[in-house]
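Chemist: sequence first, predicted model second:
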Amino acid sequence: MDTSNDLSRRTVMAASLSLVAVAAPSLVQPAAAAKAAPSQHAGSGIVTVKDGVEIFYKDWGPREAQPIVFHHGWPLSSDDWDAQLLFFLDKGYRVIAHDRRGHGRSSQTDTGNEMDTYAADVAALAAHLNLKGAIHVGHSTGGGEVARYVARHGGGGRVAKAVLIGAVPPIMLKTPANPGGLPLDVFDGFRAGVAANRAQFFRDIPAGPFYGFNRPGAKVSEGVIDNWWRQGMMGSAKAHYDCVKAFSETDFTEDLKAIDVPVLLMHGDDDQVVPIADSALLGIKLLKKGELKVYKGFPHGMATTHADVINPDLLAFFKA
């Protein structure tokens, strides 16, 4: 038995352990310090509004840059703005997008699923983030949310400009005052689809009219369809059901008249979900500082299918 070699090995091991013990505090201290001092810019967060509902939001980019706030359509989430968030982040803007109550990662509330509360939730988010001179961009239902928010909460320098893309204002429902609107049974069909088989309904919409994939020669993206389904199924069936009334029956006429910042209306003339004749073509007549851009053959979800066209046009409006 070679005791000298065994002793040598034990001596080396003991010395090594001593070195680790001495070095350990300096190795663990930076991690502990980082944990104790959280980042001032986490990239996402939650704001709790007055009725206790938690609103999830993303907040990317430099704090000092002009903020752009994106408002998604029904029944989606802030993820629907991926192509815009990355584009404008690269252009140096601060980009913010939230999940409307009942949608995405926000609380699956059974109350407050109407436009006044949606707008109040945005006001709470804007106050939480201390937004000034923001540009608000809304698609479809989100366009209605933008109109109501800017009209009621956008004063005092909070809002610089607004954009409504394929948006529901002035009002979608056919009424005596809006004879060109869609009949109530169209929206009853939406509610029936949500209640009966939401999972299938949320496949049929993106696979068909939303992105124009039902048109002859359309280039269909299964990934886009799957992503729409994924976002929709994250939300609350109750909130989605209630939101149909919010996006179809809310009258935004007075909101559009009240807005005094520049507003860009962007609409595809092949929008099968929010027909242009009863939305943008009427809304432009109500705005004090409105501009209308019509896109030939573009579908409702054109911010996704034609982001290469929509994003540069948005940028030009922002810089004008």
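Modeler: Okay, I see it.

Chemist: all contacts plus neighbour counts: C-alpha atoms, from now on.
Modeler: OK.

Chemist: can you map out the helices along the stretch 101-250 of the chain?
Modeler: 115-129, 141-153, 184-205, 222-234, 237-249 (DSSP state H, counting those that start in this stretch).

Chemist: helices or strands next to the helix or strand just after the last one in the packing?
Modeler: Following helix 237-249 in sequence order, the next helix or strand is helix 253-258 (DSSP states H and E). For helix 253-258, the elements it packs on are helix 141-153, judged by 3 or more CA pairs under 8 Å, 6 or more residues apart in numbering; DSSP states H and E.

Chemist: next up, a second structure to put side by side with the first:
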Amino acid sequence: MDTITTQDGTSIYFKDWGPKDAQPIVFHHGWPLSADDWDTQMLFFLQHGYRVIAHDRRGHGRSTQTDTGNEMDTYAADVIALADALDLKNAVHIGHSTGGGEVARYVARSKPGRVAKAVLIGAVPPIMVKSESNPGGLPIEVFDGFRAALAANRAQFYIDVPAGPFYGFNRPGAKVSDGVIRNWWRQGMMGGTKAHYDCIKAFSETDFTEDLKAITVPTLVMHGTDDQIVPYQDAGVLSAKLLKNSTLKLYEGFPHGMCTTHADIINPDLLAFIRS
């Protein structure tokens, strides 16, 4: 397996496919998944001549099941370590959901020359939890419910999420894929319970406002209007306003997991942005 070891001894697994002299595209997965969630995109961009990289966030997939460091500052530091180890230059960083938060924090702190563009897809920034300063957010009770369900029966919870709101399979007329549900469950169950529990706080309560303001590279913000996990109006729309150089693209009726359910539309749009 390809891995790097971070300063605190955590092993971070990654895939690195394609010509090493080609422009790198780095994919950042959502909670509680792994690099495997990007397989469709990685094959697509590999076939278009890019170098494609995806890592398992600490506590997820094949990386160490950490009990500490399961928060955004450390996630971003792990990406910095990965980018240094692979000497990535002029890279495009694409993040979905929690991975979008990781991209925002990493790109805001990245070394000069490392990042060319960024993409946030159904991403959690600016901040998910409801507060006086974020009245459109989701109540903390929603995330307390996630934690309770995970602690009580993680295996069942990791079936209920993809079978229901994540891919919009709970909508009338939805074309449900049992394979997609099983793959989500498989990825989730590979990771560590403690890390996944901690990550709920990381993706829901981290404020990315200053990160977004600090990003200067061209950034594409993509969001489905039927996203039942990260409501688009309080996420994608607000993020695009905070970014200095953003393009907002909304997808009518698309779900949170639209990179999987609508890869035939999302992938060409990503390619067009990267080539622009």
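Modeler: All right, it came through fine. Note that this is a predicted model, so its numbers are computed, not measured.

Chemist: now what about the TM-score between them?
Modeler: Comparison of the two superposed chains (TM-score structural alignment, normalised by the length of the second structure) gives a TM-score of 0.99, and 276 aligned residues with a CA RMSD of 0.5 Å.

Chemist: check the helices of the stretch 101-250 of the first structure for me and report the most buried one.
Modeler: helix 141-153 (a mean of 27; mean count of other CA atoms under 10 Å).

Chemist: aligned counterpart of Val122 of the first structure in the second structure, please.
Modeler: In the second structure, the residue paired with Val122 of the first structure according to TM-score structural alignment is Val79.

Chemist: where does stretch 8-20 of the first structure end up in the second structure?
Modeler: Going by TM-score structural alignment: stretch 8-20 of the first structure matches no residues.

Chemist: give me the distance from that stretch to the chain's centre.
Modeler: For stretch 8-20 of the first structure, the distance from its own C-alpha centre to the chain's C-alpha centre is 58 Å (CA atoms, centre = their mean, to the nearest Å).

Chemist: contacts for that stretch, please.
Modeler: By CA atoms under 8 Å, 6 or more residues apart in numbering, no residue outside stretch 8-20 of the first structure reaches it.

Chemist: distance of Leu250 of the second structure from Arg154 of the second structure?
Modeler: The gap separating Leu250 of the second structure from Arg154 of the second structure is 32 Å, by CA to CA, to the nearest Å.

Chemist: and for Gln233 of the second structure?
Modeler: Separation of Gln233 of the second structure from Arg154 of the second structure (CA to CA): 29 Å.

Chemist: returning to that earlier point: nearest to Thr305 of the first structure, out of the helices of the stretch 101-250 of the first structure?
Modeler: Closest to Thr305 of the first structure of the helices of the stretch 101-250 of the first structure is helix 222-234 (CA to CA; 8.7 Å).

Chemist: how much does the closest one stray from the second structure?
Modeler: The superposed helix 222-234 of the first structure is, by mean CA distance after the TM-score superposition for the first structure, a mean 0.1 Å from where its aligned residues fall in the second structure.

Chemist: what sits up against that helix?
Modeler: Outside helix 222-234 of the first structure, the residues that reach it (CA under 8 Å, 6+ apart) are 75-77, 79-80, 103-105, 198-199, 202-203, 206-207.

Chemist: would you mind finding the match for Ala272 of the second structure in the first structure?
Modeler: Per TM-score structural alignment, Ala272 of the second structure is aligned with Ala316.

Chemist: likewise Ala195 of the second structure?
Modeler: Checking TM-score structural alignment: Ala195 of the second structure goes with Ala239.

Chemist: coming back round to it: need the helices of the stretch 101-250 of the first structure in JSON lines (columns: distance to Ile46 of the first structure).
Modeler: Output for these, formatted as JSON lines (distance: least, CA to CA, whole Å):
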{"stretch": "helix 115-129", "distance to Ile46 of the first structure": "9"}
{"stretch": "helix 141-153", "distance to Ile46 of the first structure": "19"}
{"stretch": "helix 184-205", "distance to Ile46 of the first structure": "26"}
{"stretch": "helix 222-234", "distance to Ile46 of the first structure": "17"}
{"stretch": "helix 237-249", "distance to Ile46 of the first structure": "19"}
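
Chemist: surely Val26 of the second structure and Ala91 touch.
Modeler: Yes: applying CA atoms under 8 Å, one finds Val26 of the second structure in contact with Ala91, separated by 7.0 Å.

Chemist: who has more neighbours out of the two?
Modeler: The residue with more neighbours, out of Val26 of the second structure and Ala91, is Val26; 25 against 21, by other CA atoms under 10 Å.

Chemist: that one looks like it's in a helix, true?
Modeler: No: judged by DSSP: H, G, I helix; E, B strand; the rest coil, Val26 of the second structure forms no part of a helix; its state is strand.

Chemist: and it, what does it touch?
Modeler: Val26 of the second structure sits in contact with Val52, Ile53, Ala54, Ala91, Val92, His93, Ile94, where contact means CA under 8 Å, 6+ apart.

Chemist: just name the closest of the residues you listed to Asn267 of the second structure, please.
Modeler: Ile94 (11.5 Å).

Chemist: now that closest one: how far from Ile274 of the second structure?
Modeler: For Ile94 of the second structure relative to Ile274 of the second structure (CA to CA), the value is 10 Å.

Chemist: among those two, which residue is more densely surrounded?
Modeler: Each of Ile94 of the second structure and Ile274 has its neighbours counted (other CA under 10 Å); Ile94 has more, 25 against 19.

Chemist: what's stretch 251-260 of the second structure aligned against in the first structure?
Modeler: Against the first structure, stretch 251-260 of the second structure falls on residues 295-304 (TM-score structural alignment).

Chemist: need the distance between the two termini of the matching stretch.
Modeler: Using CA to CA, one end of stretch 295-304 of the first structure lies 14 Å from the other.

Chemist: how about it: buried residues?
Modeler: Judged by neighbour count using 16 or more other CA atoms under 10 Å, the buried positions of stretch 295-304 of the first structure are Tyr295, Phe298, Pro299, His300, Gly301, Met302, Ala303, Thr304.

Chemist: export the residues you listed to a markdown table and tack on distance to Ile55 of the first structure?
Modeler: Output for these, formatted as a markdown table (distance: CA to CA, whole Å):
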| residue | distance to Ile55 of the first structure |
| --- | --- |
| Tyr295 | 33 |
| Phe298 | 31 |
| Pro299 | 29 |
| His300 | 26 |
| Gly301 | 24 |
| Met302 | 26 |
| Ala303 | 23 |
| Thr304 | 24 |
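
Chemist: narrow those to those in strands?
Modeler: With strands taken from DSSP state E, the overlap with these comprises Tyr295.

Chemist: which helix runs longest in the first structure?
Modeler: helix 3-36 (DSSP state H).
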